[in-house]
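Chemist: got a predicted model here, sequence first, then my questions.
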Amino acid sequence: MTRLFSVTALAALLLASAPGAQAQQKLKYPKATPVDIYDAVEKPAEPIGGVQAYADYLGDKLTYPTAALQAGIEGTVETTFVVEKTGYTSNWTVTKSVSPECDAEALRLVKAGPRWKPAQHKGGVVRQRVTVPITFKMPLGAGGPAPATGTDAPPVTNGTTNAAGLQVVTPETPAQPVGGTEAFFEWVQKNQKYPALARQRKIQGKVMMEFTIEKDGSLANIKPVKRLGSGLDEEAIRLIKASPKWEPARYQGQPVRQKMVLPILFQL
């Protein structure tokens, strides 16, 4: 994720000496009233821990809404809120909408986010309005190898070449579940068995699963790449193994193997 905020240098305090004065005095900036909210300041507000830590928080805690996944909705929600003088946030709003479900998830993230270091302006701590974009992108879609790499060539992801020097291409037609994405997620919801331990501990979220769609549409090399524990990882593996076949990816009209990363959502 690119940096969301730019940080400028603090303005230096000016010292003035009146002719003939025996001591220097600091010039005082006029204080902002409590209701003032600044858009541009000398030292902008910054998440405690830094911008990268905040980006990591957003990426780790974001839960793709099931309805948006089923509908194939992607996009960037722009949220705006005020960083108060205490470092807490308030006045959360969506200034650029993607869908009601994605908008609600974006607001949930910024409301639950960590405290900030408040902005400083003209020698004092002030309230600042900030904008944070939150991107929802379907994790379905990675490149597959060109047919010339051979029938036993391993699947690879987007780029130019992989570690073995094999050509990497983006399929003309990506792999997808038979019947479409919506049918696949409906199948997952219908067949999902929430583990008792995870339910008891009130654990929910997404297990990110990686697997390969073979040329015949079968799924192989199934493994979790982001775990939740308490039996949820094992249930996600079971669901992928038991799922119906997929339509394989195609390149120049021929089926090719394709690696996928897919979230399995668990919600109480």
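Modeler: Received, thanks. Numbers count the residues shown, from 1 in each chain.

Chemist: CA atoms for contacts and neighbours, from now on please.
Modeler: Will do.

Chemist: could you find the closest non-adjacent residue to Thr131?
Modeler: Nearest non-adjacent residue to Thr131, counting by C-alpha to C-alpha, 6 or more residues apart in numbering: Thr80, 4.4 Å away.

Chemist: quick one: the helices in the stretch 51-200 of the chain?
Modeler: 51-61, 66-71, 100-112, 181-191, 196-200 (DSSP state H, counting those that start in this stretch).

Chemist: just to revisit the earlier point, isn't the residue nearest to Thr131 up against Ile134?
Modeler: No - with contact defined as C-alpha atoms under 8 Å, Thr80 and Ile134 do not form a contacting pair (10.9 Å).

Chemist: for the two, indicate the residue with more neighbours.
Modeler: When Thr80 and Ile134 are compared for neighbours, Ile134 comes out ahead with 23 against 20, by other C-alpha atoms under 10 Å.

Chemist: enumerate every residue touching that one.
Modeler: By C-alpha atoms under 8 Å, 6 or more residues apart in numbering, the contact set of Ile134 is Leu58, Thr76, Val77, Glu78, Thr79, Ala106.

Chemist: one more time with 7 Å
Modeler: Thr76, Val77, Glu78, Ala106 (C-alpha atoms under 7 Å, 6 or more residues apart in numbering).

Chemist: comparison target, given below:
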Amino acid sequence: MAVAQIGGEDEVYLNGDYVEANFNGGGIAKFHEFISSNLDHSKITKPGKIVFTFTISESGEIKNLRIVEFPYIEMATEIIRVINAAPKWQPAKRGGKSISLDVRFPMDFSTRSKEN
């Protein structure tokens, strides 16, 4: 299971002024679902954890993708391929204006099942 950290300073204190980014009608869980369903699981040959970061731009595009932790290069390459194929997000909004948002996203994989 992935638990992503979506960055921002004070979302809790904005009294409803902040609107989360949206991916395919959902949030980060929908993005995790997209990645899992589009991975070529034959390239995930060993268990391991991968952590990547990216920015959801004001236009909803994924930018600044960085793989910050990975057990082997084939896993990292496959994750990059899937993320680059992802549709745009609906960007987060603050005060009615679209804002960019930094995301840190970990995923764990095991060889017994397709993912944890």
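Modeler: The structure has been received and is ready for your questions. These numbers come from a predicted model, not from an experiment.

Chemist: need the TM-score between these chains.
Modeler: In this superposition the chains share a TM-score of 0.75, using TM-score structural alignment, normalised by the length of the second structure; 105 aligned residues with a C-alpha RMSD of 2.1 Å.

Chemist: picking up where we left off before, was I right to think the residue nearest to Thr131 of the first structure contacts Gln128?
Modeler: No - counting by C-alpha atoms under 7 Å, Thr80 of the first structure stays clear of Gln128, with 10.4 Å between them.

Chemist: which residue in the first structure lines up with Tyr18 of the second structure?
Modeler: Superposed on the first structure with TM-score structural alignment, Tyr18 of the second structure falls opposite Glu172.

Chemist: leaving out chain neighbours, which residue sits closest to the aligned residue in the first structure for Ser100 of the second structure?
Modeler: Aligned by TM-score structural alignment, Ser100 of the second structure pairs with Arg257 of the first structure. Take Arg257 of the first structure and drop its neighbours on the chain: the residue closest to it by C-alpha to C-alpha, 6+ apart is Glu214, 4.8 Å away.

Chemist: check Phe23 of the second structure too.
Modeler: Nearest non-adjacent residue to Phe23 of the second structure, counting by C-alpha to C-alpha, 6+ apart: Trp89, 4.8 Å away.

Chemist: can you pull the contacts of the alignment partner in the first structure of that neighbour?
Modeler: Residue correspondence to the first structure (TM-score structural alignment): Trp89 of the second structure is matched to Trp246. By C-alpha under 7 Å, 6+ apart, the residues touching Trp246 of the first structure are Ala175, Gln176, Pro177, Val178, Gly217, Ser218.

Chemist: quick one: those as CSV, columns for distance to Leu265 of the first structure and neighbour count too.
Modeler: Listed next are those as CSV, based on distance: C-alpha to C-alpha, whole Å; neighbours: other C-alpha atoms under 10 Å:
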residue, distance to Leu265 of the first structure, neighbour count
Ala175, 20, 28
Gln176, 18, 19
Pro177, 17, 18
Val178, 20, 15
Gly217, 23, 22
Ser218, 22, 16
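
Chemist: in strands only, show me the residues you listed.
Modeler: Gln176, Pro177 (DSSP state E).

Chemist: and which of the contacts of Trp246 of the first structure is nearest Phe266 of the first structure?
Modeler: Distance to Phe266 of the first structure across these (C-alpha to C-alpha) is lowest for Pro177, with 19.8 Å.

Chemist: these two touch, right, that closest one and Pro248?
Modeler: No - contact criterion C-alpha under 7 Å: Pro177 of the first structure and Pro248 do not qualify, at 8.6 Å.

Chemist: contact partners for the residue nearest the centre of the second structure?
Modeler: Geometric centre of the second structure, nearest residue: Phe105, 5.2 Å, by C-alpha atoms, centre = their mean. Neighbouring residues of Phe105 of the second structure by C-alpha under 7 Å, 6+ apart: Ala2, Val3, Ala4, Gln5, Val51, Phe52, Thr53.

Chemist: end-to-end on stretch 134-142 of the first structure?
Modeler: In stretch 134-142 of the first structure, first residue to last residue: 21 Å (C-alpha to C-alpha, to the nearest Å).

Chemist: now do stretch 176-183 of the first structure
Modeler: Rule used - C-alpha to C-alpha; the end-to-end distance of stretch 176-183 of the first structure is 11 Å.

Chemist: burial of the match of Ser100 of the second structure, as a residue count?
Modeler: The number of residues packed near Arg257 of the first structure is 31, by other C-alpha under 10 Å.

Chemist: what do you get for Asp10 of the second structure?
Modeler: 8.

Chemist: circling back to that earlier point, tell me the most buried of the helices of the stretch 51-200 of the first structure?
Modeler: Highest mean neighbour count of the helices of the stretch 51-200 of the first structure: helix 100-112, a mean of 18 (counted as mean count of other C-alpha atoms under 10 Å).
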